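In: Okay, predicted coordinates and the sequence, questions at the end:
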Amino acid sequence: MEWQDEGIILGVRRHGENNVIAEIMTRARGRHLGLVRGGRSRRMQPVLQPGNSVSVTWRARLDQHLGTYQVEPTQLRAARLMESATAVYGVQAMAALLRLLPERDSHPHLYEALGVILENLHEPAGAGELFVRFELAMLEDLGFGLDLLQCAATGRRDDLEYVSPKSGRAVSRAAGEPWADKMLPLPAFLAQGSRLSADEATLSQAFELTGFFLRRHVYEPRGLDIPDARAGFINAALKALSAEA
């Protein structure tokens, strides 16, 4: 069997003396592993760095086999991504999220989003917003999507202020006020049609929102902790925003 695709390196692990197993988020085939012969060579090590875009050819006798990759670079970002804490932690945190998906499941929109965020990790404010939306997309693909479009109680699409921790649905200011202390705040920049940008306070709220549902529905049922890279990214992004204020 053989196929060709484009992908983004998520990580590698050593396999034998000179080879590595590469974990690549591909456009058409999702997160996919494969053996790269000579992956520890001087020529290949700079290519097989997390965040780099590559063109890959995968070959195996049977579809269920690990298979081998032939990898060619198309965009080498890794050196630039090492220049800031936001970028370093961001790459690690997104890779950790994508590992929650079954291997070889196609998620082309997540592949596209990954590429966009990698190009914007040097801008903490924009990167923070994009990352939150990436987490929301992950929750959707894992079957736990939030409904932030209309009020769960009234159906209103305006003046949405809260998110119900039970249903993951938006709630308007008036409907949610009696239970405000039990609600999660809905950051204004996540409201439908909002043209607002995140500031330090609303970005922090947004990460609390996605973190709550990721922990409840994804990490805790699997007996996992939220990766430290996520906290590192959040701290770096908020610190950068604070410095800009």
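Out: Structure's in. What do you need?

In: Every contact and neighbour count from this point should use C-alpha atoms.
Out: Will do.

In: Mind listing residues that contact stretch 124-142?
Out: Residues from elsewhere that reach stretch 124-142 (CA atoms under 8 Å, 6 or more residues apart in numbering): 86, 97-98, 101, 110, 113-114, 117, 120-121, 145-146, 198-199, 203, 206-207, 210, 213-214, 234, 236-238, 240-241.

In: Buried residues, it. List them.
Out: 124-139 (16 or more other CA atoms under 10 Å).

In: Helix, strand, or coil at Arg40?
Out: coil (DSSP: H, G, I helix; E, B strand; the rest coil).

In: returning to that earlier point: of the contacts of stretch 124-142, grab the buried ones for ChimeraX.
Out: Filtering the contacts of stretch 124-142 down to the buried ones (16+ other CA under 10 Å) takes a single ChimeraX command:
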select :86,97,98,101,110,114,117,120,121,145,146,198,199,203,206,207,210,213,214,234,236,237,238,240,241
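
In: so the residue most central in space within the chain is in which element?
Out: In the chain, the C-alpha nearest the mean C-alpha coordinate belongs to Met94, at 3.7 Å (CA atoms, centre = their mean). In the assignment (DSSP states H and E), Met94 maps to helix 85-98.

In: take the one below as the second:
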Amino acid sequence: MEWRDEGIILGTRRHGETSAVLEVMTRAHGRHLGLVRGGRSRKQQPVLQAGNRVELIWRARLDEHLGTFQAEPIELNAARLIDSAVAVYALQTLAAHLRLLPERDPHAGLYETLAILIEHLNDADAVGELVVRFELLVLDELGFGLDLTECAATGALEELSYVSPKSGRAVSRAAGEPWRDKLLPLPHFLQRGARQGADLKAIEDAFRLSSFFFAHHVYEPRGIEPPDARGGLLTALRKFHAARAISPGAISHGDTAA
């Protein structure tokens, strides 16, 4: 068995003295693992870093076997991201969400979105919004997507301000006001026709929104905990926004690694 594909590295783990098991998100073959012989060598280690985009050849005697990878670099993104705590935690969070999907299950849309996100992970201003949007895509791929297009109660398309925790559907400001304490806030940047970017409060509201549905539909039924990296990402984003508030304009892209 053999196939060739493009992939983005999610992580590696040691295998024996010289090799490594490589985990990648591929364009056509989903999240896939394979053994890289000599993967711990000085030559291979810079290539086999999370966030790098690589050209892959996978070989195995049978399809269900782990198989072996040959990986050649296309884009070495890791070196660009490593000094940013926001970028590192964001990449780890994205990888953790992809591990919720069945291995080898193709998700071409998520692959393309991941590739775009990695291009912008050193822009700390954009990371919170981008990660939340990716989380909503993952929920949709898992079969638990939210419907934020119209009000669940009235069908209204404007002033969508809340989300029902029961249905995962948007609710307008007028329809939801009497029950606002039981509804989840819908951040402005996720609302229909939004033009305004996401500030820290909107990002935190958005993370609480996606957290609720991940917990309800995924983490609790599977008996697993949310990824630690996600909490690290929120902390790093808060530090970034706090530093910028003290010195406006001093920080625009990237941040200091923790």
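Out: Nice, I can see it. Since the model is a prediction, treat every value here as computed from it, not as a measurement.

In: Once you drop chain neighbours, what's closest to the residue nearest to the centre of structure 1?
Out: Leaving out its chain neighbours, the residue that sits closest to Met94 of structure 1 by CA to CA, 6 or more residues apart in numbering is Leu114, at 7.6 Å.

In: Which strand or helix spans that neighbour?
Out: helix 108-118.

In: same question, Arg133 of structure 1
Out: helix 124-141.

In: That helix vs structure 2, average distance?
Out: Compared with structure 2 after fitting, helix 124-141 of structure 1 deviates on average by 0.6 Å (mean CA distance after the TM-score superposition for structure 1).

In: Now do that helix against helix 108-118, angle only.
Out: 170 degrees (axes from the mean of the first three to the mean of the last three CA atoms, to 10 degrees).

In: Tell me what angle helix 124-141 of structure 1 forms with helix 85-98.
Out: Using the same axes, to 10 degrees: helix 124-141 of structure 1 against helix 85-98 is 0 degrees.

In: any idea which helix or strand comes after helix 124-141 of structure 1?
Out: strand 160-163.

In: Run the chain-centre distance for that following strand.
Out: 24 Å (CA atoms, centre = their mean, to the nearest Å).

In: what's near enough to touch Gly90 of structure 1?
Out: Applying CA under 8 Å, 6+ apart, the residues near Gly90 of structure 1 are 121, 229-230, 233.

In: Can you give me the stretch of structure 2 that the helix holding Met94 of structure 1 aligns onto?
Out: Counting by TM-score structural alignment, helix 85-98 of structure 1 lines up with residues 85-98 of structure 2.

In: To what extent does the matching stretch diverge from structure 1 after superposition?
Out: With mean CA distance after the TM-score superposition for structure 1, stretch 85-98 of structure 2 averages 0.8 Å from its match.

In: list the contacts for Arg157 of structure 1?
Out: Per CA under 8 Å, 6+ apart, neighbours of Arg157 of structure 1: 149-151, 192.

In: Now with 10 Å, please.
Out: 148-151, 170-172, 191-193 (CA atoms under 10 Å, 6 or more residues apart in numbering).

In: now swap in Ala206 of structure 2 and tell me
Out: Ala206 of structure 2 neighbours (CA under 10 Å, 6+ apart): 128-129, 131-133, 135-136, 184-190, 198, 200, 212.

In: re the thing from before, looks like the residue nearest to Met94 of structure 1 contacts Ala93 (just checking).
Out: No. Counting by CA atoms under 10 Å, Leu114 of structure 1 does not reach Ala93; the two are 11.1 Å apart.

In: and stretch 127-139 of structure 2, how far from the chain's centre?
Out: With CA atoms, centre = their mean as the basis, stretch 127-139 of structure 2 stands 6 Å off its chain's centre.

In: Downstream of the longest strand belonging to structure 2, the next helix or strand is which one?
Out: If each strand of structure 2 is counted by residues according to DSSP state E, the longest one is strand 2-15. Once the chain leaves strand 2-15 of structure 2, the next helix or strand it forms, by DSSP H and E, is strand 19-26.

In: what angle sits between that next one and helix 85-98?
Out: Using the same axes, to 10 degrees: strand 19-26 of structure 2 against helix 85-98 is 80 degrees.
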